[in-house]
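In: got a sequence here, can you model it:
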Amino acid sequence: MRSLFLFLLLLNILYALWQLQGGELVPDRELGVSALPVPDSLVESSMISSHPASLSGADTSPAALCIRLGVFADREEAAQLLQRLLALDVTAEVVADEIVSSSDYWLVMSVMGGASGALAKLSSLQERGIDSFVITEGPLAGNISLGVFSREDYAAARQAQLQSDGYDVRIERVEKLRSQYSVQVAPEARRLVGSELLLKLREDFPAMQHQYQSCAPVANGRNIP
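Out: Okay, here's the model as predicted:
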């Protein structure tokens, strides 16, 4: 019985080896396996992802760059440079920029009661010999100033004195602005402003610098007063 079992086992092993060596691969269709259909939506999605540039907006070009020539503290000097460029058929405009030149530190006392309340408080302060005035312009208008200082530590020292006398004052930083001017060359005229022209312009405008940057909107830039 044991011999018969070993014989059958050996026969199965030999049959398996014959299948591996001489058998052929059976096509998928004979095994009953068919390719699954791909949904149209997946096909379209694949086509879209493979062509992202065709769906992106055509107006993604970078912003046009202008040439800025300057800067000048005097608008008249910028106007002279503008006239030189216009005479050469270079499209350009004067651009004015506001920059912070310095800061002052104001001691401010809030006042209730409008203009009449401010005048009454001002009279009371001046009777006590405290230098003060009513602020009439800007975001602090209607309040009373008890001093303007160029340094914050000076303002803080005076604030401490007034607070010790019972006056409620605060420090407000007020920025002082000034204008500076430059000449902006339009993108379509940039090709006309080459290194040779820049050298000639610097003979009359030694401090002139040039840089490329995004064009600034200008209203009535050519109407120089």
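In: rest of the way, CA atoms for contacts and neighbours
Out: Noted.
In: longest single strand anywhere in the protein?
Out: Counting by DSSP state E, the longest strand found in the chain is strand 92-109.
In: count of neighbours near residue 172?
Out: By the measure other Cα atoms under 10 Å, the count of residues near residue 172 is 16.
In: by how many degrees do the helix or strand where it lies and strand 92-109 diverge?
Out: Using DSSP states H and E, residue 172 sits in strand 170-185. Interaxial angle of strand 170-185 relative to strand 92-109 (axes from the mean of the first three to the mean of the last three Cα atoms, to 10 degrees): 180 degrees.
In: what does strand 170-185 contact?
Out: With Cα atoms under 8 Å, 6 or more residues apart in numbering as the test, strand 170-185 has contacts from 66-75, 78, 81-82, 90-109, 155-156, 159, 215.
In: off-centre distance for that strand?
Out: Once both centres are worked out by Cα atoms, centre = their mean, to the nearest Å, strand 170-185 turns out to sit 19 Å from its chain's centre.
In: stretch 117-137 too?
Out: Relative to the chain's own centre, stretch 117-137 is displaced by 43 Å; criterion: Cα atoms, centre = their mean.
In: what's next to it, contact-wise?
Out: 111-112, 141-147.
In: and these, which of them are in helices?
Out: Per DSSP state H, helices hold no members of the contacts of stretch 117-137.
In: OK, contacts around the most centrally placed residue in the chain?
Out: Centroid-nearest residue in the chain, with Cα atoms, centre = their mean: residue 214, separated by 11.2 Å. Residues near residue 214 by Cα under 8 Å, 6+ apart: 63-66.
In: report the two of these separated the most.
Out: Largest separation among the contacts of residue 214 by Cα to Cα: 63 and 66, giving 9.7 Å.
In: between these two, which one's more packed in?
Out: Legend: neighbour count by other Cα under 10 Å for residue 63 and residue 66, higher for residue 66 (21 against 9).
In: using the three-state scheme, assign that one.
Out: On the three-state scheme (DSSP: H, G, I helix; E, B strand; the rest coil), residue 66 is labelled strand.
In: does it touch residue 217 like I think?
Out: No - under the criterion of Cα atoms under 8 Å, residue 66 is not in contact with residue 217, lying 11.0 Å apart.
In: nearest to residue 40, of the contacts of residue 214?
Out: Proximity of the contacts of residue 214 to residue 40 (Cα to Cα) peaks at residue 63, which lies at 39.3 Å.
In: following up with a second sequence; could you model it the same way so I can compare the two?
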Amino acid sequence: MRWIALFLLLLNLGAFAWFVTTSSTAGSAAQVVSPSRAAETQKIVLVSEMSPEQLPPVEEVPSSVTVDASGGQLCTLIGPFPEEHLGQDIAQRLSALQISADLRGIEMPGQMRYWVFLPPLNSRREAFSRLRELQARGIDSYVIPKGTLADGISFGIFSERDRAESLTAELVGKGVGAQFREEPQTHMERWIILTPGQAERLGGEFWQQLQEEHPKLDRRRNLCSEVAS
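Out: Model (predicted):
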């Protein structure tokens, strides 16, 4: 009996030791992934699995090239320069700052004029024959020598629209088929042209200093296509 009791005691001790060892190993394995790491793992989602609403917004890269409402690129103009050497000096200063600057003559719009005329006749001879008739009636006129109205009769060019309309009505009342049209006047000016993006590279100090040195200079923007050489 004593041996049987001793055998049972040893058997119980062995079972207890095996149970403790197994529990310890299982507990260690359970700690391999902590709750916080497990939570982080659950947060990983593939972009392909996300809906469009979950995707972050894409930032737009600002552009330094300025365009107008129609999409045309805008150039910056500095001027006008009454003397060419002044424009050349400023263009050289800009070039020293690695700014592409081009001094050129640009045809600028001027005051509108109004031309009263008789449309071109069939030949120069017919034009002069008609001119003599008009002058014999005391109507001041001359033959237009060239241009789109060559061999027509001119009755004058006016800066006021009212005067042109009044003379046209007077001539029509006399049986002369006169007409009038607008004649936009232009003149050449020297301007420095900066291509798109160049003006934005200059700091405010440059523009302030330029304005102080040359207060009469203007800075404006225009479509590059309209100031192209």
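In: need the TM-score from the superposition.
Out: TM-score for the superposed chains, counting by TM-score structural alignment, normalised by the length of the first structure: 0.58, backed by 163 aligned residues with a Cα RMSD of 3.5 Å.
In: compared with the second structure, how much does the strand holding residue 172 of the first structure deviate?
Out: Its aligned residues in the second structure lie a mean 2.0 Å from strand 170-185 of the first structure after superposition (mean Cα distance after the TM-score superposition for the first structure).
In: okay, strands next: where are they in the second structure?
Out: Under DSSP E, the second structure gives strands at 74-79, 101-118, 142-143, 153-158, 179-194, 218-223.
In: among these, show me which one is buried the most.
Out: strand 74-79 (a mean of 22; mean count of other Cα atoms under 10 Å).
In: give me the angle between that strand and strand 179-194.
Out: Using the same axes, to 10 degrees: strand 74-79 of the second structure against strand 179-194 is 90 degrees.
In: packing partners of strand 74-79 of the second structure?
Out: For strand 74-79 of the second structure, the packing partners by 3 or more Cα pairs under 8 Å, 6 or more residues apart in numbering; DSSP states H and E come out as strand 179-194, strand 218-223.
In: as JSON lines, those strands with distance to residue 139 of the second structure would be great.
Out: Output for those, formatted as JSON lines (distance: least, Cα to Cα, whole Å):
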{"stretch": "strand 179-194", "distance to residue 139 of the second structure": "15"}
{"stretch": "strand 218-223", "distance to residue 139 of the second structure": "45"}
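In: could you point out which of those strands sits nearest residue 29 of the second structure?
Out: Closest of these to residue 29 of the second structure is strand 179-194, at 71.3 Å (criterion: Cα to Cα).
In: quick one: what's aligned to residue 79 of the second structure in the first structure?
Out: Alignment note: residue 79 of the second structure maps to residue 71 in the first structure; criterion TM-score structural alignment.
In: in this structure its match contacts residue 206, no?
Out: No - using Cα under 8 Å, residue 71 of the first structure is not in contact with residue 206, being 11.1 Å away.
In: and for the aligned partner of residue 167 of the second structure in the first structure, the neighbour number?
Out: Superposed on the first structure with TM-score structural alignment, residue 167 of the second structure falls opposite residue 158. Around residue 158 of the first structure there are 18 other residues, counting by other Cα under 10 Å.
In: distance of residue 158 of the first structure relative to residue 216 of the first structure?
Out: According to Cα to Cα, to the nearest Å, residue 158 of the first structure and residue 216 of the first structure sit 43 Å apart.
In: could you do residue 145 of the first structure as well?
Out: For residue 145 of the first structure, the distance to residue 216 of the first structure - Cα to Cα - is 38 Å.
In: same check on residue 78 of the first structure?
Out: Counting by Cα to Cα, the gap from residue 78 of the first structure to residue 216 of the first structure is 16 Å.
In: same deal with residue 178 of the first structure?
Out: From residue 178 of the first structure to residue 216 of the first structure the distance is 18 Å (Cα to Cα).
In: okay, now the aligned partner of residue 208 of the second structure in the first structure: neighbour count?
Out: Aligning on TM-score structural alignment places residue 208 of the second structure opposite residue 199 in the first structure. When neighbours are defined as other Cα under 10 Å, residue 199 of the first structure has 12 of them.
In: name the helix or strand for residue 46 of the first structure, please.
Out: In the assignment (DSSP H and E), residue 46 of the first structure maps to helix 40-50.
In: and residue 108 of the second structure, what's its match in the first structure?
Out: So residue 108 of the second structure corresponds to residue 99, using TM-score structural alignment.
In: gap between the match of residue 208 of the second structure and residue 183 of the first structure?
Out: Remark: distance between residue 199 of the first structure and residue 183 of the first structure (Cα to Cα) = 16 Å.
In: just residue 158 of the first structure next, same as before
Out: Distance from residue 158 of the first structure to residue 183 of the first structure, by Cα to Cα: 45 Å.
In: for residue 7 of the second structure, which of the helices and strands packed on strand 74-79 of the second structure is the nearest?
Out: strand 179-194 (104.7 Å).
In: if you compare the directions of the closest one and strand 218-223, what angle comes out?
Out: 110 degrees.
In: and strand 179-194 of the second structure with strand 153-158, angle?
Out: Inter-element angle recorded for strand 179-194 of the second structure and strand 153-158: 50 degrees (by the same axes, to 10 degrees).
In: what about residue 121 of the first structure, distance to residue 129 of the first structure?
Out: Residue 121 of the first structure is 13 Å from residue 129 of the first structure, where distance means Cα to Cα.
In: of those two, who's got more company?
Out: Remark: of residue 121 of the first structure and residue 129, residue 121 carries more neighbours, 22 against 9, as counted by other Cα under 10 Å.
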